[in-house]
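Peer 1: A predicted structure for the sequence below; I have some questions about it.
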Amino acid sequence: MHAIAVEQNHLRWRAQPAPEGPAAGEVRLRVAWAGVNRADLMQRAGHYPPPTGVSNILGLEVSGTVVEAGPGVDSLCPGERVCALLAGGGYAEEVVVDARQVLPLPQGFGLRDAAALPEVFATAWLNLFMEGQLAAGERVLLHAGASGVGTAAIQLCRAFGHPCFVTAGSDDKLFACRELGADGVFNRHQGSFVTAVKQWGGADVILDPVGAAYLADNQQVLNAEGRLVLIGLMGGRCAELDMGRMLMKRQRLIGSTLRARPPAAKGAILDALLAHVWPRLASGEIRPLIDRSWPIEEAEAAHAHIERDANIGKVLLAVSGEG
């Protein structure tokens, strides 16, 4: 098969060994589209290695067609069109993945749109509703609101009755966030978001991919009993924590990653998506926001687009390009 190799920090589409398997409980997919995530850029730069035993090939989500099912898999059949959440290996013509990490396409969806679903909606659902434990009517602050995860999270907040406030880096991005359902917005280039979020009513849950640079301000706007869910470190990994404020307001700081979780845990998240989100995708209430796509051979251009923070929503790579 062909797959993307990282060679001297360049992305090359070249022949590589096909993955072994499928073993018991796994399926082999022929990849149609692969999603691009900022984690791919981090791995390429040497800052986010794959878990032990996982392919070094980039790519955390794909859509495609089942070509082979391993022993014990009776829920997926060859020829079925699916999307999948991966720990790696998606920038390739084929991938082998645990069947628990595979979902059927939502009704009415093609393979292109479906490739924009697994990683961002799993991340948003996990961290808002499972880690963040959103209760009825609670308010959410979303940083990097125009990212793939951000645009998914805005729509989940709207669909499940949670007002959300969004920060992003341009007026165009903020307009797109409002169109998706954000109740309040703030351009991060205008300084601190503290006053604007406090006037809005503060946040009960914060979804933060920034980290150190936002810790102090996040603590200031987090309400009593609030949960700060940290999902990234774009703004650094070390900062001073005000433990007095944390204690008196009973705040909770939760670190959360998705990639290294075992297949059973990922399967539980995808089961929740199938039950609660897939029907809303099928009805059109929620939709994936796709910014742009490139042929897999031009993966480097897709990475550069994300590196410039130019995207609003998901960036995709066409592998076979099936619709």
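Peer 2: Now that the structure is in, tell me what you want to look at. Fair warning: this is a prediction, and the values are worked out from it, not measured in the lab. Numbering: from 1, shown residues only.
Peer 1: Going by C-alpha atoms from here, please, whenever you check contacts or count neighbours.
Peer 2: Will do.
Peer 1: In contact with Trp171: list those residues for me.
Peer 2: I think there's a mix-up here, since residue 171 is Asp and not Trp. When contacts are counted by Cα atoms under 8 Å, 6 or more residues apart in numbering, Asp171 touches Asn187.
Peer 1: how far away is it from Arg188?
Peer 2: As judged by Cα to Cα, to the nearest Å, Asp171 and Arg188 stand 10 Å apart.
Peer 1: Could you do Met42 as well?
Peer 2: From Met42 to Arg188 the distance is 22 Å (Cα to Cα).
Peer 1: Repeat that for His303.
Peer 2: 23 Å.
Peer 1: of those two, who's got more company?
Peer 2: His303 (19 against 15; other Cα atoms under 10 Å).
Peer 1: what helix or strand is the more buried one on?
Peer 2: helix 299-307 (DSSP states H and E).
Peer 1: Which residues does the next helix or strand after that helix contact?
Peer 2: Sequence-wise, the next helix or strand downstream of helix 299-307 (DSSP H and E) is strand 314-318. The contact list for strand 314-318, computed with Cα under 8 Å, 6+ apart, reads 32-37, 91, 115-116, 147-148, 288-296, 299, 302, 306.
Peer 1: Please compare the first structure with the one that follows:
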Amino acid sequence: MRAVRFHTAGGPDTLAVEEHNDPVPGPGQVLVDITGAGLNRADALQRRGRYNLPAGATDIFGLEVSGTVGALGTGSTRFVLGDPVVALLASGGYAEKVAVDEGHVLAAPEGMGLLEAAGVPEVAATLVSNICMAGRFEHGETVLIHGASGGIGSFGIQLVKALGGRVAVTASTDVKLAHARELGADILINYTTDDFAEKMSAAGGADIILDTVAGPYLGRNLHALNPFGRIVTVGMQGGRTGDLDFAMLMKKKATIIGTLLRDRSSAQKTAIMSETQRLVWPLLASGSIRPTIDRVFPLSQVAAAHHYFDSHAHIGKVLLDCRT
């Protein structure tokens, strides 16, 4: 099969499509003939040599795919050959085939094309595990999402609104904020011109903050938080360390949560995917929420896809078409 690996850490041009042995599904696994794969921030970090792969993960890139069931491992009973599915992966998605635990595989959402569905599993599982499960979201709460225009931001706005919440977002341009408004965001903050902490405080504060920046945002996130609020950090784009005002933390009775999805145990991922299906799949089927797909590149143009992803010009998901 064709698959994308790299031999030297660096820019997008280090990526190349190579011939690779077909994977074989083990006990309890499903082999997916891949239709599409989604690009994610972790892929760019891995390419730069800044992301350690979880134990047992292949060095083939890719954390989420859509496709059809091509083979079943011993004891796999949830699917039959030919079923359209999506899957959450530790790695292996930039390819024509991937073997994955059947608990990390869901029937493809109804009402959308199979290629488009490749943009769903990683963002949906990230949002459900962090906002709903770790963040303990409740109806009527306000969620601040840093980064309105990426896959997580675009999907997260719709999900929180559909679950009965109020959404605040930050972005670097008015164009990206306009897109967020179209998706339903209530509070729009251009972080290049406004102090998001002051704007959030004036707007009533946040109950949950989904933070991809860490470092320099720690103090301002806490300032923007309501009493008993939760900061859920899922990325460190701004740096690994920051100053924490413990007096403010205690006064607000706040919770700071740090989490990753990729290195979770198989059982934890199975639980997350089950909850994702319960919460998100009916909303997708009804059309209440849709993944925002910015651009699709063929697998052979993976370097161009990463150049585009690194430019931060995209609004929504960037996908690879992995079909021959």
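Peer 2: Received, thanks. Just so it is clear, the structure is predicted and the values come from calculations on it, not from any experiment.
Peer 1: Mind checking the TM-score on these two?
Peer 2: Here the TM-score for the pair of chains, by TM-score structural alignment, normalised by the length of structure 1, is 0.97; 320 aligned residues with a Cα RMSD of 1.1 Å.
Peer 1: re earlier: which of the contacts of strand 314-318 of structure 1 are buried? Put it as a PyMOL command.
Peer 2: To isolate the buried ones among the contacts of strand 314-318 of structure 1 in PyMOL, judged by 16 or more other Cα atoms under 10 Å, type:
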select buried, resi 32+33+34+35+36+37+91+115+116+147+148+288+289+290+293+294+295+296+299+302+306
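Peer 1: Among the contacts of strand 314-318 of structure 1, which are located in strands?
Peer 2: Ala32, Trp33, Ala34, Gly35, Val36, Ile290, Asp291, Arg292, Ser293, Trp294, Pro295 (DSSP state E).
Peer 1: Which members of those residues define the maximum pairwise distance?
Peer 2: The distance between the two most remote of those (Cα to Cα) is 17.6 Å, for Ala32 and Asp291.
Peer 1: Kindly tell me how buried Gly284 of structure 1 is, as a neighbour count.
Peer 2: 11.
Peer 1: cool, Val315 of structure 1 as well?
Peer 2: 24.
Peer 1: Residue in structure 2 paired with it?
Peer 2: Counting by TM-score structural alignment, Val315 of structure 1 corresponds to Val318 in structure 2.
Peer 1: Ala239 of structure 1 too?
Peer 2: Aligned partner of Ala239 of structure 1 by TM-score structural alignment: Gly242.
Peer 1: wait, what's in contact with the nearest residue to that match once chain neighbours are set aside?
Peer 2: Closest residue to Gly242 of structure 2 apart from its sequence neighbours, by Cα to Cα, 6 or more residues apart in numbering: Gly215 at 4.3 Å. By Cα under 8 Å, 6+ apart, Gly215 of structure 2 lies in contact with Met236, Gly238, Gly239, Arg240, Thr241, Gly242, Asp243.
Peer 1: Tell me the spacing between His94 of structure 2 and Ala134 of structure 2.
Peer 2: For residue 94 of structure 2 the amino acid is Tyr, not His. 29 Å.
Peer 1: sec struct for Phe155 of structure 2, please.
Peer 2: Here Phe155 of structure 2 is recorded as helix under DSSP: H, G, I helix; E, B strand; the rest coil.
Peer 1: just checking, what packs against the lengthiest helix in structure 1?
Peer 2: Identified as the longest helix of structure 1 according to DSSP state H is helix 263-276. Judged by 3 or more Cα pairs under 8 Å, 6 or more residues apart in numbering; DSSP states H and E, helix 263-276 of structure 1 is in contact with strand 102-104, helix 118-125.
Peer 1: In structure 2, what range does the last one match?
Peer 2: Same thing as helix 118-125 of structure 1. Taking TM-score structural alignment, helix 118-125 of structure 1 hits residues 121-128 over in structure 2.
Peer 1: Counterpart of Gly75 of structure 2 over in structure 1?
Peer 2: Using TM-score structural alignment, Gly75 of structure 2 sits opposite Gly72 in structure 1.
Peer 1: wait, what's in contact with its match?
Peer 2: Ala24, Gly25.
Peer 1: likewise Trp125 of structure 1?
Peer 2: Ala153, Leu156, Ile269, Leu273.
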